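Q: Have a look; sequence and predicted model below, questions after that.
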Amino acid sequence: MNPSIPTGSKGDYRGFESAFSAARSDRLFRHVGGLYDEAGLLGDRWPRMLEQLRAAGATNLNLGRLLEGHANAVQLVRLYGDAGQHAFLDEMLETDAIIGVWGADGTPPASVEEGEGADVLRGFKRYASGLGIVSQAIVPIAGEGGILQLYLLPVDDPLRQDLSAWTVSGMRASASGRYSFEGITIGEGMRLGEPGVYKTEPFFEGGIWRCAAVHLGGLETILALTARYLETSGRLDHPLQTERLGRAILAARTARLWVEDAARRIEAPQSGETVQHAVASASYTRLQVEASALKVMEIARRAVGLSSFETDHPLEAAIADLSVYLRQANPDALLIHKCWAMAAEYL
């Protein structure tokens, strides 16, 4: 049986504790990790992955963030791990352990210091989601020449976790913050793959479609909350409200079609499709979902009005979380750098 996230009626945005408890009871993290085959590929299982990520985001975006990071980590171990690391992953999935990928460097950044007997880790990672929830994390650390080496590390030491470092207004339940790797000795099985494999495409930038799937769930819930409010308040038939809702539906539908297309291109490429174009499509999907989400959130605020800003209103929680989760580094550069790959089919 494939587990599903119980979202109740359409338009619910549940609290994190409730959503996370239901996901754990249903062994959702184990199921999602099991969608990847031994080679780290989804193949024709990509619609199932997309729906699980979308449903998680629709229920609670903090849950979706943890589930997407877990899926990313599982794929990386399958792609680049050795037999021992594969066996270790199997054990973690069987016990429903949660894994993450922590890429953003703190101050000072995570680094490796050569020692006489063994190398030692130094520094921090920031924006690390799942502190106290994630038991293992895949951590990219720059080595000689800036080339990234992946490490599979235990991250369950509460004394190394700093939740106070997360001071943003949304995604508060994601248990994000800073983690110290200071003084950890690099032991057997901690290095994952060869230096440089982390940026192998289509799994590096191309994998952004998974985040977009979670965002899609969030924006669809905001749309559903808005539609339900207009219906119950008797305002759905007002022409201006109908026009707003129609535009929100167009934006949400556009986002869904882009996410479905990107997932298929990355996970089940057709003959003749280049990796470069597939990755560019996933990158542009991320930009289009952001644009659609911003439009839907603005429409929701205008349609519902002041009550949408009340702290106990489900729209306030969903919009605050999605507004933060949508952020990405340097989206303008992404638009420019992937343009020619996208434009090739029109030239």
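A: Arrived safely.

Q: Please count neighbours and contacts with C-alpha atoms only from this point.
A: Will do.

Q: how close does residue 276 get to residue 266?
A: To residue 266, residue 276 is 10 Å away according to C-alpha to C-alpha, to the nearest Å.

Q: Chain neighbours aside, what residue packs nearest to residue 296?
A: Counting by C-alpha to C-alpha, 6 or more residues apart in numbering, residue 248 is the residue found nearest to residue 296 once chain neighbours are left out, at 5.1 Å.

Q: Just the strands from the stretch 151-300 of the chain, written as ranges.
A: For the stretch 151-300 of the chain, the strands defined by DSSP state E, counting those that start in this stretch cover 161-162, 177-180, 191-192.

Q: who has more neighbours, residue 276 and residue 266?
A: More neighbours surround residue 266 than the other of residue 276 and residue 266, with 27 against 14 (other C-alpha atoms under 10 Å).

Q: another one to put next to it:
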Amino acid sequence: MGSSLGAGGRAALGRLALLWALVVPGVQQDLRVAQSSMMVGHAGRAVTMSCRVSRSVDYVHWFRQLEGQAPERLLYLALSKRDVQWDSVLTGDKVNAARGADGQSCTMSLRQLAKSDEGVYYCAAWASVESLWNLNNMIFGDGTKVFVLDKKLPADISPKPTIFLPSINEVNHQQAATYLCLLEKFFPDVIKVSWKEKNGDRILPSQQGNTMKTNDTYMKLSWLTVTENSMKKEHICIVKHDKNAGRKDQEILFPAVKEVFTPVVTTTEPPNDCSKDESEVTDTDFTKTCARDQGKVASSTKACLKDENNTVPLQFTYNSAYYTYLVLLLKSAVYFVITSFCVLRRTGVCCDGTSS
């Protein structure tokens, strides 16, 4: 028997190397591998992803990991010779690699994209040919996530925020306040949401809902609960997404709770003009602002709560509308599954009835 590895052996070695390198960090700390984090392509087209190493290496290897499957090597590229060797997973007319002009970068192209090509593609490099059998010396990039679309998406696919302020009932009876940030119509699903105080650096503990698919885009809900000690502070919801304008973080400002709600003070003085003329009252989300002095209204966020008992039902309706929206989305998804099952079942019965 010859000592050379066949295509299956090379693929097995590649999978073993990937798994080992993910468990045992490489010792070659001077070698770094950088990749593009995400690529979006369309069915039938091609997509090209990049890889760069921090210093000269002999070989660059490309792996892919499809959802629910083990990683597998696709090919490796000899940078000095510009020579590509394919494993048995994909052929040269489907995937190819090329060296960059600087000798420390390369690209890999996927052609004739299909939904089955969606996954994470990893670039890896050995420190040198002498360390080929030392699995600790294989350094991997973070991976490029590839998405394949069947149709064109809108030009703006960055997260669209909708904010929900705390309810007056929660503030008065629980001495706490919950900010909610709903992010919709973004693509892809890779997103990170965090919270902090305005002018602060510390990331605050928050809650994150699951990222859910709606049609061809995604939505996510995040919320922050603050105690009474923090109700005088403004807070910021930070959204990291690859499609943000200029690839900068979105910073969504939430006003201080004490600015939104003005405590109701019991007094024996005659009522002011807030209740005299309904046309002079301006509604906000949770308060009714006295518009008696337009100059003061423009420069102040203070509000006179005409009737706290009337405000609570309004807030309840406001929050109920949001949760009703989520329930309707879930109901639509369940209805689609049931309808599809019935149609497929009916088709199967018809086929059985006509068979001989």
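A: Arrived safely. Keep in mind that this is a model prediction, so the values were computed, not measured.

Q: Please state their TM-score.
A: Overlay of the two chains. TM-score (TM-score structural alignment, normalised by the length of the first structure): 0.25; 131 aligned residues with a C-alpha RMSD of 6.1 Å.

Q: Please identify the most buried of the strands of the stretch 151-300 of the first structure.
A: strand 177-180 (a mean of 24; mean count of other C-alpha atoms under 10 Å).

Q: Give me the helices and strands touching that one, please.
A: strand 124-128, strand 161-162 (3 or more C-alpha pairs under 8 Å, 6 or more residues apart in numbering; DSSP states H and E).

Q: where exactly do the strands run in the stretch 1-150 of the second structure?
A: So, for the stretch 1-150 of the second structure - with DSSP E, counting those that start in this stretch - the strands run 33-35, 38-42, 47-53, 59-65, 72-78, 83-86, 95-99, 105-110, 119-126, 138-140, 144-149.

Q: Please point out which parts of the second one sit buried.
A: Meaning strand 38-42 of the second structure. 38, 39, 41, 42 (16 or more other C-alpha atoms under 10 Å).

Q: Mind putting the residues you listed into CSV with distance to residue 51 of the second structure?
A: Shown next, in CSV, are the buried residues of strand 38-42 of the second structure (distance: C-alpha to C-alpha, whole Å):
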residue, distance to residue 51 of the second structure
38, 12
39, 13
41, 18
42, 21
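
Q: any idea which of these is closest to residue 149 of the second structure?
A: residue 42 (4.7 Å; C-alpha to C-alpha).

Q: was I right about the closest one contacting residue 146?
A: No: the pair residue 42 of the second structure / residue 146 is not scored as a contact, 10.4 Å apart, by C-alpha atoms under 8 Å.

Q: In stretch 169-186 of the second structure, which residues are buried?
A: 169, 171, 176-186.

Q: If you count contacts, what does the helix or strand harbouring residue 73 of the first structure end up packed against?
A: Residue 73 of the first structure belongs to helix 61-80 when assigned by DSSP states H and E. Helix 61-80 of the first structure sits against helix 16-25, helix 28-33, helix 46-59, helix 83-94, strand 99-101, helix 208-232, helix 314-325, with contacts defined as 3+ C-alpha pairs under 8 Å, 6+ apart.

Q: switch the cut-off to 7 Å
A: Counting contacts by 3 or more C-alpha pairs under 7 Å, 6 or more residues apart in numbering; DSSP states H and E, helix 61-80 of the first structure is packed against helix 16-25, helix 28-33, helix 46-59, strand 99-101, helix 208-232.

Q: OK, contacts around the residue nearest to residue 296 of the first structure?
A: Neighbour list for residue 248 of the first structure: 223, 295, 296, 299 [criterion: C-alpha atoms under 7 Å, 6 or more residues apart in numbering].

Q: Just give the nearest non-adjacent residue to the last one, would you?
A: Once flanking residues are discounted, residue 299 of the first structure sits nearest to residue 244: 6.2 Å by C-alpha to C-alpha, 6+ apart.

Q: and the gap between the one you found and residue 250 of the first structure?
A: From residue 244 of the first structure to residue 250 of the first structure the distance is 10 Å (C-alpha to C-alpha).

Q: cool, residue 78 of the first structure as well?
A: 38 Å.

Q: Looking at those two, which is more packed in?
A: residue 78 (19 against 13).

Q: before we move on, the earlier item: determine which stretch of the helices and strands packed on strand 177-180 of the first structure is the most buried.
A: Buried most deeply of these, by mean count of other C-alpha under 10 Å, is strand 124-128, with a mean of 22.

Q: Touching, residue 292 of the first structure and residue 252? I think so.
A: Yes: under the criterion of C-alpha atoms under 7 Å, residue 292 of the first structure makes contact with residue 252 at 6.2 Å.

Q: Among the helices and strands packed on strand 177-180 of the first structure, single out whichever gets nearest to residue 150 of the first structure.
A: Between those, strand 124-128 lies closest to residue 150 of the first structure; by C-alpha to C-alpha that is 13.4 Å.

Q: And the next helix or strand past the closest one?
A: strand 136-142.

Q: tilt between that next one and strand 124-128?
A: Per axes from the mean of the first three to the mean of the last three C-alpha atoms, to 10 degrees, the angle that strand 136-142 of the first structure makes with strand 124-128 is 130 degrees.

Q: So which other helices or strands are in contact with strand 136-142 of the first structure?
A: strand 99-101, strand 148-154.

Q: try 8 Å
A: Secondary elements touching strand 136-142 of the first structure (3+ C-alpha pairs under 8 Å, 6+ apart): strand 99-101, strand 111-113, strand 148-154.

Q: No further questions, thank you.
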